[in-house]
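In: Have a look; sequence and predicted model below, questions after that.
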Amino acid sequence: MELRKALIAGMFAVSGAAVAAQPATTAQPRRTPAPEVLLPAPAPAPIVAPPAPTTKSGAPVIGIPEVQPLPVNEPVMAWPVADARALLAVIDTIESEGLFSKDYQPEALRAAIAAGPGQALDAVASKSFAWLAEDLRDGRTPMESRVQWFAVDPDQDVTPTTGLMTKALATHNVAGTLAELAPTHPDYQALKAALATTPRADTATRSKIRINMDRWRWLRRDLGEIYLIANVPEYQLRLMKANHQLVKTFRTVVGKPGRTATPQLAEEVKAVVFNPTWTVPQSIVVGEGLGASLMRAPRKGYKVTRNSDGSLTVVQQPGPSNSLGVIKIDMPNPHAIYLHDTPAKQYFNQPIRAESHGCIRTQNALVLGMTMAIMGADMPQEQLVANATSGKYTKVPMTRTFPVYISYFTMGQDTGMTGRVVSYADIYRRDAPVLASFAKARELKTTQRISSEPVIQLDNPL
């Protein structure tokens, strides 16, 4: 026990130093600064689409959004010729941002400018500006082409199109207003630079760059001062701090392709659970016969309860063989996805790590969980070590939460964020629908905020 405590204390010291260190790749053990230095004020809660109605049966599908999305209302304002010319100049060079000039009717705008001020110019310029602002802010890809995308982007509420157009015309700074919408993450900038240097004849590479540039626009522009971002095809989780500086990376095991593929989410770390229990899904309790088997021959580490309706609930108790390992990082969401430790650590050595039933197994999860707990709950190291070594279920709620993004990028900077752009296997084949949408005419935006696919509860770390 004393040896285990010493090992945990050592891991925690490394964790705290990594967060405090300035250069992301040269973190050295040092005294952990007070949490107040590290943490921003809590971000305002994003405006989220209403939850889908739910039902539960076996491995549950809990619903499809029933509200029919509506077309967005786009403003029409009076456009001076000079501002319209500035807009046309942006459109003519917008391919540098991975978008398509033809989507924003440059020829119609050019003709309207030549005809002079009036209703025709107002209508064309307003439409072109609105469409361009929407695509820079929210992404060009329509929702039906964003497979299993459930990360709600609040940017359209923070910077609505009407306000953007009003600002652009009031300041006569169309280009500057639109430039403020581009993602700020270094990966986006690296992709933009790669697009600029990729020959036009290399259409496959240019298309892949465009796909992943657009995916950055699907996320909120302000990711937070400290946040976690997991890239599923990369099998990596990154802990980031102010101005997108990399603190530490963690290898991950993600969902297998198919029904248990890991969905894309934008949630918040609300708690860290030491020595978690695991409520076994009914798909295993009933579907695989575990409940009946345990009733016949009880097994150490499992608690079986017969409910009033005759069904069985099976809970795996804390311990070294628990499927969640020694720590769970809780980020409540309808999909029952979370980050967690695992006793099956051999999988982290595999180059291809799509092996789970949806949840994200995280290497060195104890280090990450302790880091979250000290920063988010102001918990002293001694108490964290005591929690980890107690063998008892202990839930530590966050008094300050952290954003966590489960993303899907098939191209981006390498793990160390050195600026070198690399490709990742499209393990869930999610590039093709985005690319197909690029080949079609740009669609009208609607009020839909997430995928309309079923929400499947994947509370199964196996």
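Out: Arrived safely, thanks for sending.

In: okay, CA-based contacts and neighbour counts for the rest of this
Out: Noted.

In: Need the residue closest to the centroid of this structure.
Out: A centroid search over the chain (CA atoms, centre = their mean) returns Y405, at 2.5 Å, as the residue closest to the centre.

In: which strand is the longest one in the protein?
Out: strand 394-407 (DSSP state E).

In: Which residue is most remote from the mean position of this structure?
Out: The centre of the chain is farthest from one residue, A115, which by CA atoms, centre = their mean lies 45.9 Å away.

In: what sits against that residue?
Out: Shown in contact with A115 (CA atoms under 8 Å, 6 or more residues apart in numbering): L121.

In: Helix, strand, or coil at A271?
Out: Put simply, A271 is strand when judged by DSSP: H, G, I helix; E, B strand; the rest coil.

In: Let me know how buried it is, in neighbour terms.
Out: Using other CA atoms under 10 Å, A271 has 24 neighbouring residues.

In: again, but for P351
Out: 9.

In: Leaving out chain neighbours, which residue sits closest to M379?
Out: Nearest residue to M379 in three dimensions, chain neighbours excluded: A373, at 6.2 Å (CA to CA, 6 or more residues apart in numbering).

In: right, and that neighbour touches V396 too?
Out: Yes: when contacts are counted by CA atoms under 8 Å, A373 is listed as touching V396 (7.0 Å).

In: A further structure is provided below for comparison with the first:
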Amino acid sequence: MRASHRTTRSVLFPLSLMLGGAAAAAAVPAQSGPTDLTAQAQARAVPPKPKPAIKRVLPVTATGTSPAATAKTGTLAGKAPAPGSAAGGTTKRAAKLPAVVDPAATPTDSVFEVEAPEALPVAHWTVNDAQALLTAIKSAGDDGLFPRDYQPAALAAQIAQGEGPELDVLASHLFIWLTEDLRDGRTPMPAREQWFAVDPDQDLHPNSQLLAEATELHDVPGVLASLIPTHPDYALLKDMLAKAKDPRQIAMIRANLDRWRWLGRDLGLQYLMINVPEQMLRLTVNNRVIKTYRAIVGRPGKTATPQLAEQVKNVVFNPTWTVPQSIVVGEGLGKSLIGNPAKAKREGYVATQGPDGTITVVQQPGDTNSLGRAKLDMPNEHAIYIHDTPNRGLFALPARALSHGCVRAEHATELAMTMAILGADLPPETAIEYSLSGKYTKVPMAKPFPVYIAYFTVARDVAGLMRSFPDLYARDAAVIATFAQPRALHTTQRKSNEAVIKLDNPL
């Protein structure tokens, strides 16, 4: 069904305001009838930019390691071992750290000797570079970290003794510990509940490269600054931290600063961001939020929405819904429809039974379809995606943790059309035509369009004001608790090892 001239204008007008006139830079001819535009998307696809080559390397052997790599680390009277790291390379210089302070202790506490973890790379440090590192460690609190984790007293004592192998080992390891926490976050992975968003930063900026840049270019402050998240909320949280007095508020700000470090430092020029505690979705283009949408997220418990970093691969207009077997079998829907074809047709289902007796039920496009009129397909092992809903009145509720895990977006059809225009170069008129056709139509994305499902309990609201949001899934406590403990060893674990639950039921 072709859109009328009046309908086309009424939808195009808000879209043009949203996109600022730059929505359809590379238009394609309008299509009628087809359901899959893969060939067109491939023809328009932009090849990814090659990764820049690393120009400087350390004379060490890079290895992937595990917590066992620091088994030689000493302890004092049953206290936790000194913090270490599993990422980086091996050094061939055996050196013994002179007097290293327990990370949980204050600089005035007693010290003890500990062998250097052999898994970390080592570079030569001048006194000036080491002094710059000491200054950075002392100001780590500005980013919600603890200077005590990076042994300022031990480093100051070693600087006083001058250059040499001992300073090289100690400064290298403390620098790596600090860069890891700024780049990847301080919170150990086991405390990041349902966190499946893999941070690419340690692949893009490995320890050995950062260490080489800091010591060869003599720019410790610059290298550390290059790891700070670029999202404006991070800087606003730092400002809040500097002014905060209440210990609980300080703890919450620290936790949310760290959550930003769990994500990639640079999220890209255009992306979708869903903040689960806020129950809102934002569309960001050219580093500017151009539209916000109310969202419905997963209920607490097994149907909680996991934290993900994925890519929208397809925009689907008038989607079908393959009903999960938990409903087909568990609720008897399959048998009731197979035995009553008239009912199946009336309710918009197509039910088929295979040779082995398995019943498959597919809900057809329409006003009653559980996915509504639009779906953003982002393939992932959790079967999570963003979609419309026929129950749009739910978006008026203040508490919207109601789904089985998937994210329902208010005005999802508008969002889908905008995504197709931005990510598949689809002309606005064509996007409207597909939306109003009533036919299943899949538009593959020709450009990368990231989606981040995050969890921030202190962040900007839709008015741009920093505020706190309800801790829907009670995840603050585990993160805050880790800040009261000594810095934990970084391991090769990149995401939560909790069981993956396929949450493929949008009801």
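Out: Perfect, I can see it now. Given the structure is predicted, the values throughout are model-derived calculations rather than measurements.

In: quick one: TM-score?
Out: Once the chains are laid over each other, their TM-score by TM-score structural alignment, normalised by the length of structure 1 reads 0.88; 426 aligned residues with a CA RMSD of 2.2 Å.

In: re the thing from before, got any residues that touch both of A373 and V396 of structure 1?
Out: Common neighbours of A373 of structure 1 and V396 (CA under 8 Å, 6+ apart) are 271-272.

In: who's more crowded, those two?
Out: Between A373 of structure 1 and V396, A373 has the larger neighbour count (other CA under 10 Å), namely 27 against 20.

In: what lines up against that one once you look at structure 2?
Out: Taking TM-score structural alignment, the alignment pairs A373 of structure 1 with A420 from structure 2.

In: a helix runs through its match, doesn't it?
Out: Yes: per three-state DSSP, A420 of structure 2 lies within a helix segment.

In: List the contacts of it.
Out: Counted by CA under 8 Å, 6+ apart, A420 of structure 2 has contacts 315, 426, 431, 443, 445.

In: Most widely separated two among these?
Out: Greatest spatial distance among the contacts of A420 of structure 2 (CA to CA): A431 and M445, at 13.0 Å.

In: Show me what E134 of structure 1 aligns to in structure 2.
Out: By TM-score structural alignment, E134 of structure 1 lines up with E180.

In: State the helix or strand in which its match lies.
Out: Element membership for E180 of structure 2 (DSSP states H and E) is helix 165-184.

In: so how far is that helix off the chain centroid?
Out: In terms of CA atoms, centre = their mean, to the nearest Å, the centre of helix 165-184 of structure 2 is set 25 Å apart from its chain centre.

In: Equivalent analysis for stretch 389-399 of structure 1, please.
Out: With CA atoms, centre = their mean, you get 25 Å for stretch 389-399 of structure 1.

In: How about stretch 397-412 of structure 1?
Out: How far stretch 397-412 of structure 1 lies from its chain's middle: 5 Å, per CA atoms, centre = their mean.

In: Which residue range of structure 2 does that stretch align onto?
Out: Under TM-score structural alignment, the match for stretch 397-412 of structure 1 is residues 444-459.

In: go on, stretch 424-431 of structure 1?
Out: Counting by TM-score structural alignment, stretch 424-431 of structure 1 corresponds to 469-476 in structure 2.

In: can you list the residues that contact that stretch?
Out: Residues outside stretch 469-476 of structure 2 that contact it (CA under 8 Å, 6+ apart): 192-193, 252, 255, 276-278, 300-301, 304, 401, 456-459.

In: Now do the helix holding E180 of structure 2: which elements does it pack against?
Out: With contacts taken as 3 or more CA pairs under 8 Å, 6 or more residues apart in numbering; DSSP states H and E, helix 165-184 of structure 2 sits against strand 96-101, helix 127-138, helix 152-160, helix 201-204, helix 207-216, helix 247-262.

In: mean distance, that helix to its aligned residues in structure 1?
Out: The superposed helix 165-184 of structure 2 is, by mean CA distance after the TM-score superposition for structure 1, a mean 0.8 Å from where its aligned residues fall in structure 1.

In: about what we covered before: which strands or helices does the longest strand of structure 1 pack on?
Out: Secondary elements touching strand 394-407 of structure 1 (3+ CA pairs under 8 Å, 6+ apart): strand 227-231, strand 264-274, helix 365-377.

In: which residues are in contact with that strand?
Out: 42, 151, 223-224, 226-232, 263-276, 331, 373, 375-377, 387.

In: From these, keep the buried residues only.
Out: 151, 223-224, 226-232, 263-276, 331, 373, 375-377, 387 (16 or more other CA atoms under 10 Å).
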